[in-house]
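> The amino acid sequence is not available; the structure is as follows:
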């Protein structure tokens, strides 16, 4: 607890063996740990640091670094230059207090990996008259506050015998809604107790995967006991051949979704402005919120992502990231490579351009820009979930300048792309004939969906993806009623939710029998929606 007699720059501490508060923060040789404090002598190896909640274990100081700081827990020594660490949680802040040498980097790295902020000043060593070595430093308290205008730290001691506080999430996580970006069809089936007749809402590769990929999956099943290759070496080697790049210009991850989370973590972080289109892929927004970045959105223009407005917003906001999909989701529209080139040139050089090309394989010739990893602020993402039909295996990849790719190895889950996924993706890349046939089937299915919509009085929007957005001719409420009626008829579809786009429903390519079920259910769903209105 805070001592009323002390200033905001002092901390009161309780030693469990004495059961009393020591004014001025003097504990077992450890004086105030705020600016001006002196660290304990080597002989005073046990000190008590008041930690909020359940923390309150002895801090064992050794010459080699940090001993146990949590009950039953241990951390390796961080080097002889590290004096000590103490980490406190309060209701207002998550803070890290550190004293370290200017040339010691491991302490700061651990702090950042823990999601904290740390600032260090150089240590100075001096001999006392008693010839005992001591470390003297200014310990800088770096605090991430959760409420604007608060600047004081409230540190509470943990009285002996008191019930410990349960673990709590960080303020950032606690403030997030307990939701996921999508309601899965499986959830609806569980809630209703009825399976869908047609699964046309998730933009999956309903036409199936390559026979070569399926053979690789079966062959890999016998090796399921193995850990996967953490470097994804064979797959990256094959992708480098496919793209004409070098292996260190490619990162593989658990789908584009997993890579997007890493992108925000690496290049944006808490408080950073990030630009996207209003109504674009919601999982990107999910990661932006999850890492505490600030989302700046730009409306669509004529059902297209507005490249000029996105570039302008990136300049005005001094954005860390600007995110764009081409072809787009949820509308299915696209820009050609020349328009994207102008967009790249208009974005500031210190803003990372994230180009999501999940639907690149199904796009017309001339949509995808040439592969060029020399641009230092362009990261392109692709996946095996759409045209390749491997959504369930979760495998995607990014490529760009090697300086953009290298940081991923610092934070990614190195076993995040499993052995089966790596082998199946590599086999799928080799089956070029199958991919060409599948892309043709997707194009034909798009035409079928457009015809079904047109025959029912809806307006199909031209698409370069594996889905078609159908303009229902009303507002968002009417389109929602159409969607609900289709779901009641056991046809799974989705719809855009952003104003201006929400007049549409979005129908994924599916097998012939699924599209027939959709065609049969749509007229009745429209009639129900009109009656509801």
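Yep, that arrived. Source: prediction; values computed, not measured.
> use CA for all of it now, contacts and neighbours both
OK.
> Helices of the stretch 401-533 of the chain, start to end?
When secondary structure is read from DSSP state H, counting those that start in this stretch, the stretch 401-533 of the chain shows helices at 402-405, 408-411, 419-430, 432-455, 476-488, 512-532.
> Which of those sits closest to residue 86?
Between residue 86 and the helices of the stretch 401-533 of the chain, the shortest separation by Cα to Cα is 23.6 Å, and it involves helix 408-411.
> neighbouring contacts of the closest one?
Residues lying outside helix 408-411 but in contact with it, judged by Cα atoms under 8 Å, 6 or more residues apart in numbering, are 251, 262, 266.
> can you do 10 Å?
Judged by Cα atoms under 10 Å, 6 or more residues apart in numbering, the contacts made with helix 408-411 from elsewhere in the structure are 113, 230-231, 250-253, 259, 262-263, 265-266, 414.
> cool, stretch 478-487 as well?
The set of residues external to stretch 478-487 that reach it, using Cα under 10 Å, 6+ apart, is 185, 188, 196-198, 470-473, 476-477, 488-497, 502-506, 518, 521-533.
> Switch the contacts of helix 408-411 over to JSON lines; also include neighbour count.
Formatted as JSON lines, those follow (neighbours: other Cα atoms under 10 Å):
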{"residue": "113", "neighbour count": "11"}
{"residue": "230", "neighbour count": "15"}
{"residue": "231", "neighbour count": "14"}
{"residue": "250", "neighbour count": "27"}
{"residue": "251", "neighbour count": "26"}
{"residue": "252", "neighbour count": "30"}
{"residue": "253", "neighbour count": "26"}
{"residue": "259", "neighbour count": "23"}
{"residue": "262", "neighbour count": "20"}
{"residue": "263", "neighbour count": "23"}
{"residue": "265", "neighbour count": "19"}
{"residue": "266", "neighbour count": "16"}
{"residue": "414", "neighbour count": "17"}
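> give me the number of residues near residue 187?
10 (other Cα atoms under 10 Å).
> Now it: which helix or strand?
helix 185-192 (DSSP states H and E).
> and that helix, what does it pack onto?
With contacts defined as 3 or more Cα pairs under 10 Å, 6 or more residues apart in numbering; DSSP states H and E, helix 185-192 has these neighbours: helix 476-488, strand 491-492.
> Tell me the buried residues in that helix?
Neighbour-count burial for helix 185-192 flags 185, 188 (criterion: 16 or more other Cα atoms under 10 Å).
> next up, a second structure to put side by side with the first:
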């Protein structure tokens, strides 16, 4: 006898979540169009890969795959502590920075609370609010970036705000807030409201170092990742820096062994090779400038970026994106952000960028 089991999610808001849309994988495009010479510029991955020291570290741990990783992440946390000049008890490790964002929300936000974030900011912020059944307060953007004055007012005018998410540099627009702007914002925010600065792309703008703000504001959390400049997107390693008492709460709900043995070793090796990161920064900057000139020549508007991507206005982005894919070039349409005329394009290596511009030119004419 069949039974109709009525299952409902914990919160109605979960039903309004659209599953996160990742960049189309190279393998999928190859299957779909039979193209084997694919250029992927959709997911802001590092086209230079990772440091050679990372592959060596991974190799050394392959014989230990039957063993659980160090659940405390002792050596990686020590390396991060030394690099960032914080205490080990101020660090939380995550399975990528998304894991950290989720843990923060689960630790401090209930279905009676609210989360503040900006329009055109990382879409995961609104997702974690809905996952918690919390109210998401989206503040209109200012010149495609964060309007900190309006975000401050949103916090002060709503007694139940528990967390503010700020992406800096911002994804997908590439805008950047200065440390002075962030300091002024933090000074105006009540101490019981956590301010999370998501610094996934901070290595591309090293001049914006907000580490010092941790010593000034106990409610501040900095979230970083090894997925972008360090080239470890496939291994998923992120971390948070914050007040030790805040970290202790987040670590209570952290899943055991959430960062694998191989990932820990790789991240530690990646962190030790800052010469590689400097080469990544330089190459990205040079290619960003070249792409900007090409977009100008094509008459395309774009937002100056402080990350490793550019947001470009192309008109009918859905059609342009489809035509680019048909020719083996993967970029990221932004209709999910309400930016129907825009594409986000990762800065690639010179040969990738030449292919992009040549293909884009043929698509637009």
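Structure received. Predicted model only: the values in this text are computed from it and were never measured.
> Got a TM-score for the two of them?
Overall, the chain-to-chain superposition scores 0.92 on the TM-score scale (TM-score structural alignment, normalised by the length of structure 2); 362 aligned residues with a Cα RMSD of 2.2 Å.
> Tell me which of the helices and strands packed on helix 185-192 of structure 1 lies nearest to residue 394 of structure 1.
Minimum separation from residue 394 of structure 1 across these (Cα to Cα) falls at strand 491-492, 21.5 Å.
> Over in structure 2, find the residue span that closest one aligns onto.
Alignment note (TM-score structural alignment): strand 491-492 of structure 1 is matched to residues 329-330 of structure 2.
> Against residue 305 of structure 2, how distant is the corresponding residue of structure 2 for residue 447 of structure 1?
Aligned counterpart of residue 447 of structure 1 in structure 2: residue 289 (TM-score structural alignment). Noted for residue 289 of structure 2: a distance of 10 Å to residue 305 of structure 2, by Cα to Cα, to the nearest Å.
> Contacts only, for residue 339 of structure 1.
Contacts here follow Cα under 10 Å, 6+ apart; on that basis residue 339 of structure 1 touches 307, 308, 367, 369.
> where's the residue nearest in space to the middle of structure 2 relative to residue 6 of structure 2, distance?
Most central in structure 2 under Cα atoms, centre = their mean is residue 200, positioned 4.6 Å from the mean C-alpha point. The spacing between residue 200 of structure 2 and residue 6 of structure 2, counted by Cα to Cα, is 40 Å.
> can you give me the strands in the stretch 201-350 of structure 1?
Applying DSSP state E, counting those that start in this stretch to the stretch 201-350 of structure 1 gives strands spanning 250-253, 273-277, 294-298, 321-325.
> How many residues are close by the closest residue to residue 25 of structure 2 other than its chain neighbours?
Spatial nearest neighbour of residue 25 of structure 2, excluding adjacent residues (Cα to Cα, 6 or more residues apart in numbering): residue 40 at 7.9 Å. Other residues lying near residue 40 of structure 2 total 25 when counted by other Cα under 10 Å.
> if we can go back for a sec, looking at structure 1, name the residue matched to the residue nearest to the centre of structure 2.
By TM-score structural alignment, residue 200 of structure 2 lines up with residue 358.
> How about that match, nearest residue that isn't a chain neighbour?
With sequence-adjacent residues excluded and distances taken as Cα to Cα, 6+ apart, residue 358 of structure 1 is closest to residue 382, at 4.8 Å.
> any idea what the one you found aligns with in structure 2?
Residue 382 of structure 1 maps onto residue 224 in structure 2, by TM-score structural alignment.
> and its match, what does it touch?
Residues near residue 224 of structure 2 by Cα under 10 Å, 6+ apart: 93-94, 96-98, 100, 197-203, 237-241.
> what about it, distance to residue 62 of structure 2?
Counting by Cα to Cα, the gap from residue 224 of structure 2 to residue 62 of structure 2 is 26 Å.
> And for residue 392 of structure 1, the neighbour number?
Each residue near residue 392 of structure 1 was counted by other Cα under 10 Å, and the total is 12.
> now swap in residue 131 of structure 2 and tell me
Residue 131 of structure 2 has 22 neighbours, counted by other Cα under 10 Å.
> so what's the nearest residue to it once chain neighbours are set aside up against?
Among residues not flanking residue 131 of structure 2 along the chain, residue 14 sits closest, at 5.5 Å (Cα to Cα, 6+ apart). Residues counted as contacts of residue 14 of structure 2 (Cα under 10 Å, 6+ apart) are 8, 127, 128, 129, 130, 131, 132, 133.
> give me the stretch of structure 2 that stretch 86-104 of structure 1 matches.
Residues of structure 2 aligning with stretch 86-104 of structure 1 are absent, taking TM-score structural alignment as the criterion.
> can you map out the helices along the stretch 51-200 of structure 2?
In the stretch 51-200 of structure 2, the helices defined using DSSP H, counting those that start in this stretch lie at 52-61, 74-84, 97-108, 124-131, 148-156, 179-188.
> Skipping its backbone neighbours, what lies nearest the counterpart of residue 186 of structure 2 in structure 1 in space?
Under the alignment (TM-score structural alignment), residue 186 of structure 2 pairs with residue 344 of structure 1. Setting aside the residues directly before and after it, residue 344 of structure 1 is nearest to residue 353 in space (Cα to Cα, 6+ apart), at 7.5 Å.
> Correct me if wrong: the one you found contacts residue 401.
No. Between residue 353 of structure 1 and residue 401 there is no contact under Cα atoms under 10 Å: 11.9 Å.
> so what sits against both of the two?
Taking Cα under 10 Å, 6+ apart as the contact rule, residue 353 of structure 1 and residue 401 both touch 376, 377, 378, 379.
> Filter the residues you listed down to just the ones in helices.
The members of these all map outside helices under DSSP state H.
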